[in-house]
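>>> Okay, predicted coordinates and the sequence, questions at the end:
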Amino acid sequence: MSGWDSYRAVYGAELRAAAHEFEDHGWSVAGQTATTLLLITGRALDVLEVPAVTGREICAQLRDTGRVVPVAATDSGTWWFPVSAGAELPVELAAAGGVVLHGAGDAVLAPPSQVPDGWVHWR
């Protein structure tokens, strides 16, 4: 087996493990390919997606209040935060550009998905 084939086998196991972990938290997994994992939003969670600069500001505010939350970074320069299903977009974020609240009927790429320009990974 070549090193590349070995890498693919290990990475596939990592994706399967992540899918099981998400399901253990009640997060619905929509699908899995050899390199990606999708989470369904609008059921157990929604996802707030923001530009990376906004994500850093949100993380700093959360740290200042002693809160730790999962945060994912995408290859397109956005960060996403899981939020309660049915959440409303905060007014101050609604006015900001590039902010999307993924809810019912949506799905997001979840860590550790590999995409052409990089990885969706946990921050």
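Here it is on my side, so go on.
>>> For the rest of this, base every contact and every neighbour count on C-alpha atoms.
Fine.
>>> residue boundaries of the strands in the chain?
Using DSSP state E, the strands of the chain run over 29-32, 37-40, 45-51, 72-73, 78-84, 100-102, 107-109, 114-115, 118-119, 121-122.
>>> Among those strands, which comes closest to Gln61?
Ranking the strands of the chain by proximity to Gln61 (C-alpha to C-alpha) places strand 78-84 first, at 13.6 Å.
>>> for that closest one, packing partners?
Of the remaining helices and strands, those touching strand 78-84 by 3 or more C-alpha pairs under 8 Å, 6 or more residues apart in numbering; DSSP states H and E are strand 45-51, helix 52-64, strand 72-73.
>>> mind listing what Trp27 touches?
Leu39, Ile40, Arg43, Ala44, Leu45 (C-alpha atoms under 8 Å, 6 or more residues apart in numbering).
>>> is it true that the fourth one touches Gly86?
This points to Ala44. No. Under the criterion of C-alpha atoms under 8 Å, Ala44 makes no contact with Gly86, lying 9.1 Å away.
>>> putting a second one here so we can go through both:
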Amino acid sequence: MLDTDWSDSWRSAFRIELRAEAIGLAWHGWPVLPGTFPEMEPDAESWSGPVPVHEDWADRLGAHPNEVAEWWTGQPYSLLVATGKVVDAIEVGVELGKCAARLLRATGHPAPIVATPDGRWLFLTAAADGLPEQLAASGEVRWHGEGSWVPLPPTPYQHGVVHWRVKPEVCGWRLPEATAVHSVLAQALDQTETSTQLVAAAPVAA
């Protein structure tokens, strides 16, 4: 359960915020969808993350913002974006995410980045066909392409809320090419692996 007061007034205010974010993203052409939230589950502690509310969610992609607004009329649904058409997402852990974010800032071409309360970072890019072999084989990186989705702020989890590390406005709402972000993530992966190896090889003080 969320570490906050899930009262009727709080639920209403949160629903309005989620609805406003969904409408804004839809106007920018992002394929948003309503998702489940912890309070919908009989056992909220076993909730592992939001999934689309509608079984035919794939047929609803590209809905007009007016229709999107109606989806959030009654419930504070999670805010999801479907991947594979307009947006892709590359999911990594915190340490790799921080390293990649620093490298992206250094290039002067940041990407929108989402962080979840369970310690995952999502780098959003334009749609692509897949990951380079180095990233796909690393075990540290998960690609969300066609048929998948990811949560966007302010989606609620049991113990926190999904939030932006880098908002789309910073990039002028232009999603970076996937290849550019893949390259930076590969550099970050090399750096974090090297750092881990150096730590492992360091002598232990007597």
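Nice, I can see it. Computed from a predicted model, the values in this text were never measured in an experiment.
>>> So which bits of the longest helix seen in structure 1 are buried?
Selection of the longest helix in structure 1 by residue count, based on DSSP state H, yields helix 3-24. By 16 or more other C-alpha atoms under 10 Å, the buried positions in helix 3-24 of structure 1 come out as Tyr11, Gly12, Glu14, Leu15, Arg16, Ala18, Ala19.
>>> ok, now stretch 92-105 of structure 1?
Neighbour counts using 16+ other C-alpha under 10 Å place Val99, Val100, Leu101, His102, Gly103 of stretch 92-105 of structure 1 among the buried residues.
>>> cool, stretch 63-72 of structure 1 as well?
By 16+ other C-alpha under 10 Å, the buried positions in stretch 63-72 of structure 1 come out as Val71, Ala72.
>>> how about that stretch, aligned to which bit of structure 2?
Mapped onto structure 2 using TM-score structural alignment, stretch 63-72 of structure 1 covers residues 105-114.
>>> From one end of that stretch to the other, what's the distance?
End-to-end distance of stretch 105-114 of structure 2: 15 Å, with C-alpha to C-alpha, to the nearest Å as the criterion.
>>> and what of stretch 148-163 of structure 2?
For stretch 148-163 of structure 2, the first-to-last residue distance is 19 Å (C-alpha to C-alpha).
>>> Same check on stretch 84-98 of structure 1?
End-to-end distance for stretch 84-98 of structure 1, by C-alpha to C-alpha: 20 Å.
>>> Would you check which pair of the buried residues of stretch 92-105 of structure 1 lies furthest apart?
Val99 and Gly103 (12.9 Å).
>>> Who are the contact partners of the spatially closest residue to Leu48 of structure 1 that is not a sequence neighbour?
In this structure, Leu48 of structure 1 finds its nearest non-sequential neighbour in Leu101, 4.6 Å apart by C-alpha to C-alpha, 6 or more residues apart in numbering. By C-alpha under 8 Å, 6+ apart, the contact set of Leu101 of structure 1 is Asp46, Val47, Leu48, Glu49, Leu89.
>>> hmm, try it at 7 Å
Under the criterion of C-alpha atoms under 7 Å, 6 or more residues apart in numbering, the neighbours of Leu101 of structure 1 are Val47, Leu48, Glu49, Leu89.
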